[in-house]
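*Asks:* have a look; sequence and predicted model below, questions after that.
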Amino acid sequence: MIDPSKLYPCGRIARRRFLVRSAGGFLGSALGSLWANAGQLPDARLPGQAPAKSVIYLFLCGGLSHIDTFDPKDNKHAGKIMDAIGFGDNNAPMKRPVIPILRTYKQYGQSGIPVSDWFPNVGGVIDEMAVVRSMYCHQTNHFPAVLEGATGKPLRQFEHPTLGSWVSYALGTANKNLPTFVNIGRPSSPVQLTGGYLGASYSATPFQPGDTPIPDLVPPKGASAKERDRQAESLHELNKQFREDYAMESEIAARTRAFELAGNMMLTAPKIVDFSTEAQHVKELYGIGTKETDDFGRQLLLARRLVENDVRFIQICHSGGGNGGWDAHDDIRTHGPLCRAVDRPIAGLIQDLKQRGLLDNTLVVLTSEFGRTPWSQNTTGRDHNGKGFTTLLAGGGVKGGVIEGATDEVGYQAVEKPHYISDLQSTILKQVGLNHKKMDFVLNGRPFHLIEEGLGPINAILK
């Protein structure tokens, strides 16, 4: 048993002394397991310096309509009846009419890449972006497609980790005071956050939008320094005994390390989430202060500040929960306010990173679990479409102002240079310095591979 008299020694523990002692105590377990190493897959490292130090992975939950945004098609087939495959569990053949595209497209920049009127600000930075119009996946329902996009696996026989967890596991940390893998915003599925069989220690640390992105980070008002020091010393002793009793419980150990990580974050994170030091023109660049763009703009500005502090993988989910806000079955025009909410912040992020010299070593990815069909779902809405959709990439060694691949003339299926979702994952891994062919993990004698299908990195869009 712990001697209670030893938990509250007379006098106050010096804060600096406490931090030194904690390196071998309740913070030390996190430092040892998560940060002291340079990653768990040294053989997966590619030679030379990686183009990207950080990834900002922007995920639009629900299925962005590529043909209404970045993959223009004419309306000569509007009204034509197509053979359509049912969504969800209903895969029976059916007939549906092609509905017209109501958007107008404009060519932007020196590249002349056309972008719809729903994304005029992104159009303004399109010369920094590669537009991959030929992505596809195997799934047509939200949860399986999100799982496929996050883990590279079309089914979930096992608890597969998400891509950010693999990056965290393989590379380790670049900043011992912050998580390696962060999620901002509400995801579509818990799978997007999981460490899976890599262990809960490699799952995403969730940040939330608003004035307090990290819950319970700031100590309660009125708590004295003396009281906090005594609490920390007590926690150190309790955690020590707890780890001895439950050393084999990975979930419990991971939860303990998460709280210990929060202790270290108290020293660093408040400065990162405090936007008071940001110039007004920078906030305006992200749309902060404007009602429809304020929330997402704050999330992207936070992402830039995390990049500045060497967080490796920052995933930002927009309009998540349920099937996701981008799920436009009833009326494709529901995309309108969503596009306005993200267009200016995304362009602002690209501009801000470039102005600060961060874009070259930060890979920005904009994607969704799938696209939308050319045919009607409830008259003016569009159905799920995993056979063809668009992903945009910028920075981190990616060529700007280029287009890769194409869908057919109505935007239903990738027909030119098709890329399975794992090709995107392979590309991300290559740009952070990892060989996708060596991203392996052995569990109970069985090898698991992150990438099992696809062509590999999309080299045509890389410098």
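*Replies:* Noted; the coordinates are in hand.
*Asks:* rest of the way, CA atoms for contacts and neighbours
*Replies:* OK.
*Asks:* stretch 97-113: which residues count as buried?
*Replies:* Buried residues in stretch 97-113, counted by 16 or more other C-alpha atoms under 10 Å: 97-101, 105, 108, 113.
*Asks:* centre of the chain to the helix or strand where residue 271 lies, how far?
*Replies:* Take DSSP states H and E as the rule and residue 271 turns out to sit in helix 250-273. How far helix 250-273 lies from its chain's middle: 20 Å, per C-alpha atoms, centre = their mean, to the nearest Å.
*Asks:* before we move on, back to that, what is the nearest of the buried residues of stretch 97-113 to residue 461?
*Replies:* Top of the list for closeness to residue 461, among the buried residues of stretch 97-113 and by C-alpha to C-alpha, is residue 113 at 14.6 Å.
*Asks:* coming back round to it: want to throw the buried residues of stretch 97-113 into TSV with distance to residue 190 and secondary structure?
*Replies:* Listed next are those as TSV, based on distance: C-alpha to C-alpha, whole Å; DSSP: H, G, I helix; E, B strand; the rest coil:
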residue	distance to residue 190	secondary structure
97	35	strand
98	34	strand
99	34	coil
100	35	coil
101	34	coil
105	36	strand
108	37	strand
113	35	strand
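*Asks:* one more to weigh against that first structure:
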Amino acid sequence: MHARDPHACHDFAPARTRRDALRTLGAGFGSLALGGMCADLSAAEAVAGPIAAGSRTHHPAKAKRVIFLFMHGGPAQMDTFEEKPRLSKDDGKKLPPRPGALKFNDASSTLLGSPWKFRKYGQCGKAVSELFPHVAQHVDEIAFLHGMHSRGQSHGQAVCMLHTGSDNLPRPSVGSWVSYGLGTENRDLPSFISLAPPSNHGGPRNYGPAFLPAEHQATAIGRAGNLGSGSVQHLAPPKSLSEQRRADQLELLADLNADYSGRIEAVAGAEDPAVEGAIRGFELAHRMAGVAPEALDLSRETKETQALYGVGEKPTDGFAKQCLLARRLCEAGVRYVQVSTGYSWDQHGNLKKGHADNAAKVDQPIAALLADLKRRGLLEDTLVVWGGEFGRTATAQGKDGRDHNPSGFTMWMAGGGAKGGVCHGSTDEFGAYAETGRTHMHDLHATMLHLLGLDHERLTYRHAGRDFRLTDVAGRVVREVIA
């Protein structure tokens, strides 16, 4: 499906227009908030994506929502989830030359064996590094993609490729495409929330809508791996502001926005996307004010659940709160939640300490997220995706580091229709290059959309004279990892 009129997909002929509602709302704006006005509008306008007029999805969906766990910096595949005995055996030897292979920045040609041992887990017998003993307990529910490869040897390129499908040009993020395609399950919360998103390597581009309508931008909470207060900034009005004063301000703001939007439409013959996005943003903010504080309140969780994730404990507390919050947001109806570590997985040196510290922070919280989703009946229709922007080299950089490697790495998926206990593809015997089951980043995105019931070739948006899509002109669904 593509939207010939970029805004028609959001207009379902409500009983009255937003502009009329904004102009006539009056004093009720403050006492009832904007949610009262929206209740008078068609419910479809509040929750539906552009394919709502049909079956809501292009094909039956296996997943309703996504939690993406972003390991910023690039974990090493051969030190985490893909055992390479030959690499350990040939530690200190030279990597055999490979015609046409990507030349890395400063990596030597000397092989560096993994400093961690691997054990087999689960009925599937999957080998997992001792870095991830908690996640290893869930291998029978995980589909491992060992033949991943991507574009972008630098972090800036690769991070944007992972989040937007483009390593150079501004494009809508994955979460924005999901929001655009499916809308929200809860009209009082954003459909896309990014927890502690990167402040570098693309920054807001990684959770922005680019040319999609502005309401599909993520609401960001925290930054650079730090959740901060865990609240949405500037959502609540100042305590010094009286209810009547707030009502007056909101009424004036609504009138100004409606008047300006009407004048633009009268001249241009169409709504101004920026103004409409701002109006929708204010509408959502007022609806959020009544429900977001409860959804974001981790103190409502039992002590047992908090302990399961590692809340209040070192070193897990920070990432544990993000994972627990992600589960709460999914329960509340958010379509796409991104959870980010800080820029910490980039071990050009001191690999053993760096990866050990990073894994200790995230292993228990991730395993707890999978277990908690499962026991609540949410894992079945919640797709959890784990990975970084690329992997690491099989050869050493300096004494004990690894360089960037977009030519072969591992990501994994669990729940939401992903087939558990399977490994698709592999890198070569040293872990250097994707060799079998090669899966490009476009393929991963196509598969994620497919599990959500969206056809990546049909979910398009017309911009600058052509139809754009998340996967550009490539991408295939990796059916081998679909249950």
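*Replies:* Structure's in. What do you need? Here the structure is a predicted model, which means the values were calculated and not measured.
*Asks:* list the TM-score for the superposed pair.
*Replies:* Superposed pair, TM-score by TM-score structural alignment, normalised by the length of the first structure: 0.88. Supporting alignment: 442 aligned residues with a C-alpha RMSD of 2.8 Å.
*Asks:* from residue 198 of the first structure, how far off is the residue nearest the centre of the first structure?
*Replies:* Central residue of the first structure (C-alpha atoms, centre = their mean): residue 315, 2.0 Å from the mean position. Taking C-alpha to C-alpha, to the nearest Å as the measure, residue 315 of the first structure falls 18 Å from residue 198 of the first structure.
*Asks:* likewise for residue 128 of the first structure?
*Replies:* Relative to residue 198 of the first structure, residue 128 of the first structure is positioned 35 Å away (C-alpha to C-alpha).
*Asks:* then residue 192 of the first structure?
*Replies:* Between residue 192 of the first structure and residue 198 of the first structure the computed distance is 14 Å (C-alpha to C-alpha).
*Asks:* higher neighbour count, these two?
*Replies:* The residue with more neighbours, out of residue 192 of the first structure and residue 198, is residue 192; 24 against 19, by other C-alpha atoms under 10 Å.
*Asks:* contacting residues around the equivalent of the more buried one over in the second structure?
*Replies:* Alignment note (TM-score structural alignment): residue 192 of the first structure maps to residue 206 of the second structure. Neighbouring residues of residue 206 of the second structure by C-alpha atoms under 8 Å, 6 or more residues apart in numbering: 159-160, 163-164, 173, 197-198.
*Asks:* what do you get if the cut-off is 7 Å, keeping everything else the same?
*Replies:* 160, 163-164, 173 (C-alpha atoms under 7 Å, 6 or more residues apart in numbering).
*Asks:* what of residue 114 of the second structure?
*Replies:* Residues in contact with residue 114 of the second structure (C-alpha under 7 Å, 6+ apart) are 78-79, 88.
*Asks:* top of these by neighbour count?
*Replies:* The member of the contacts of residue 114 of the second structure that has the most neighbours, counting by other C-alpha under 10 Å, is residue 78 with 29 neighbours.
*Asks:* surely residue 172 of the second structure is in a strand?
*Replies:* No - Residue 172 of the second structure is assigned coil when assessed by DSSP: H, G, I helix; E, B strand; the rest coil, not a strand.
*Asks:* that one maps to what in the first structure?
*Replies:* By TM-score structural alignment, residue 172 of the second structure lines up with residue 161.
*Asks:* okay, strands next: where are they in the stretch 51-200 of the second structure?
*Replies:* When assigned using DSSP state E, counting those that start in this stretch, the strands of the stretch 51-200 of the second structure occupy the ranges 65-70, 118-121, 126-129, 142-149, 192-195.
*Asks:* and the second one against the first structure, how far off on average?
*Replies:* Strand 118-121 of the second structure: mean distance to aligned residues in the first structure after superposition is 1.1 Å, counting by mean C-alpha distance after the TM-score superposition for the first structure.
*Asks:* where does that strand end up in the first structure?
*Replies:* On the first structure, the counterpart of strand 118-121 of the second structure by TM-score structural alignment is residues 105-108.
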